[in-house]
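**Student:** Structure of the sequence below:
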Amino acid sequence: MLPTSGSPSDTVRSSAGSDGGPFSGERLTEALAGVCAAAGLDPVGATLIKCTANAVFRLASAPVVVRIGASTALRHRVEKVVKVATWLAEHDVPAVRLLPGVAQPVQYDGYVATVWEAVPAGGKRPRGRDLGKLLRRIHDLPQPASWLPPWQPLADVRARIGEATDLDPADLAFLQDRYDDVADQLSRLDFPSPPSLVHGDAHLGNLIPSPAGSVVCDFDSSSYGPPEWDLTPLAVGVVRFGEPAGRYRELVRTYGMDVTRWSGFAVLRAVRELKLITSVLPIIGSRPGVRAELFRRMADVRSGNTLARWARYT
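**Tutor:** You can find the predicted model right below:
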């Protein structure tokens, strides 16, 4: 984590690139200042706590988190994020809450952002059973209104491949071919569970500890679709990121289903891994530090290496 003192430009420059991409230091500093001005907030001393598909800041001036998106092709998702967060709050699901009194989403010079109440510090590290309990609550909610889009897990992959101007033609061709193959396999699946609201990116990194227990965040990929999809990230995380297998077993026991025993899991794993590869495509020009991991993941999928461990994008 970066220091909370100093100017926002100092904070951004220490973690973002400088080559003019959407999350280059100067552009992101300006975006944070503009978003904060529109929301009536002070950006001085803000901490950049994450910068991959979104740049996430915690403000020093108030218990507030600002989340700024990078992908121009995926800006439409932010309206949905606001509606999902509101829906979960209405049903008292433990989740991050939008900051009251701010018209959301907040737009500034092509950037689209959301502004959240910071989760109070404290509480135990989230476990697999916490994820299982939260997913069961989410999947058992009444069917949301028509604003919730149908599950299309590869739509963001297609959009990001279309934005990937910093890759060689051969790499782009590989990703496009992989997309076509996985999309074909996915179209043939017949899911055993009825559709519901799905979080869309349900891994332990999207649970935040609090004194009252774990809360869920990040609704970019939420949709109306198969619950099996929400059980997939942690299962893939055990293989690719070395997550302890016991965490997944806790999820299975608490939720009541082991998705890895379903015949369609191999396809869901392929979808998940393609998303994990392409999530940083919009920012590789401004975040050169992620390039090595991106190409390592691509090489593993190219070679059919299903056991290689991956490192988290940072």
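**Student:** switch to C-alpha atoms for all contacts and neighbour counts from now on
**Tutor:** Will do.
**Student:** Let me know the helix or strand that Y224 is in.
**Tutor:** Taking DSSP states H and E as the criterion, Y224 maps to strand 223-225.
**Student:** Also this sequence, please, to line up against the first:
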Amino acid sequence: MSGRFSEETMTAAMRDIATTLGVSAEDAQLLQMTNNAVFALPEAGIVIRIARTHQLLDRVTKVVRLGNWFADVNAPTTRLAPYIEQPIQVRGLAASLWRYIPRHLPALKAEDLGMVLREFHTLGTPPFPLPLWDPIGDARRRLADADGLNKSDYEFLVDWCNHLEPEIASLSEREVQTLIHGDAHVGNLLREPSGRAIMCDFDATCVGPWQVDLAAVAVGERRFGTTGTQRALALSYDFDVTHDPNWGTLREARELKMIVAAVPILATSEDVANEFNRRILSIREKDLKAPWKPFSALRLPHRN
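**Tutor:** Predicted structure coming up:
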């Protein structure tokens, strides 16, 4: 399938960026094709993250500012690629560039995530404004870029946003606000050569209730069929989010995010569209146990 944000389009944008930087893209590796198209260029020592939407370009500027601040405070995070003015814009898209970190053993686990989050949540907030946690606003912006979304699903998702919005507002008013990653799961961890576990992917980083960062693993275990990850995270962080009074709202906010993430790219992959349909049907039927598949594990569209 083709589309404005297809693999073909993203690959061409990546090659344009490599040309601008004067580096080779011959060894380019596609790492991810979900909200961002993420390419590793090992020889150049960089990772290129291209936002797959025209509606969220402000996020790229935000993550670049965060990347610079993270270096200043020695945060447990990946670092921006040095000596490159960022963000980079190409073909109407925006990209950030990061240092390439080869895979190192041992494999990262929920225990690592818990320890990293405990440190991350003590960083304080940077000396520049960050958005507040706003899963409803994020969802609505993605719906505005709804490539291939039918009217019935669009209306259902809008209604869900309307229903959940006051609950989110109430939760945010009650709870302590701190720096949160916003998409905290093991897939967003890397291991440095020193062995230190660090976080990556700061598109969703904002200020909000710290419990938000513990919800992704709990919902992922329920939906993706993993076992033991939630307990391991709870033990490592010393808190079980599923026992939090706000758990129902946190769960719904996470599931909404996991569904609307596919909206801008529905037209680029039949497998993504099928998984999207499976997820939204389970929400319509209020089936809290229906299994989902990670978008990152689906077959990517072929280049033309």
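**Student:** matching residues in the second structure for the strand holding Y224 of the first structure?
**Tutor:** The aligned range for strand 223-225 of the first structure in the second structure is 206-208, by TM-score structural alignment.
**Student:** Over to stretch 64-79 of the first structure?
**Tutor:** Going by TM-score structural alignment, stretch 64-79 of the first structure lines up with residues 46-61 of the second structure.
**Student:** Mind listing residues that contact that stretch?
**Tutor:** 5, 10, 14, 34-41, 81, 86-87, 92-100, 141-142, 144-145, 203, 264-265 (C-alpha atoms under 8 Å, 6 or more residues apart in numbering).
**Student:** cool, stretch 110-122 of the first structure as well?
**Tutor:** Outside stretch 110-122 of the first structure, the residues touching it (C-alpha under 8 Å, 6+ apart) are 31, 35, 58, 63-70, 72, 75, 78, 82, 96-99, 102, 104-107, 208-211.
**Student:** Can you say which of the residues you listed are buried?
**Tutor:** Taking 16 or more other C-alpha atoms under 10 Å as the criterion, what is buried in the contacts of stretch 110-122 of the first structure is 31, 35, 58, 64-70, 75, 78, 82, 96-99, 104-107, 208-210.
**Student:** Give me the subset of those residues lying in strands.
**Tutor:** Taking DSSP state E as the definition of strands, those contribute 58, 64-69, 106-107, 208.
**Student:** Quick check: strands, which of the contacts of stretch 46-61 of the second structure are part of them?
**Tutor:** Per DSSP E, the contacts of stretch 46-61 of the second structure map to strands at 36-41, 93-99.
**Student:** which one among these gets closest to D27 of the second structure?
**Tutor:** L41 (6.1 Å; C-alpha to C-alpha).
**Student:** Was I right to think that closest one contacts D27?
**Tutor:** Yes: using C-alpha atoms under 8 Å, L41 of the second structure is in contact with D27, at 6.1 Å.
**Student:** Tell me which of these two has more neighbours.
**Tutor:** For L41 of the second structure versus D27, neighbours defined as other C-alpha atoms under 10 Å are more numerous around L41 (21 against 12).
**Student:** OK, contacts around that one?
**Tutor:** L41 of the second structure makes contacts with 24-25, 27-29, 47-48, 100, as judged by C-alpha under 8 Å, 6+ apart.
**Student:** preserved in the first structure, out of these?
**Tutor:** Contacts conserved in the first structure for the contacts of L41 of the second structure, counting by both residues aligned by TM-score structural alignment, their matches' C-alpha atoms under 8 Å: 24-25, 27-29, 47-48.
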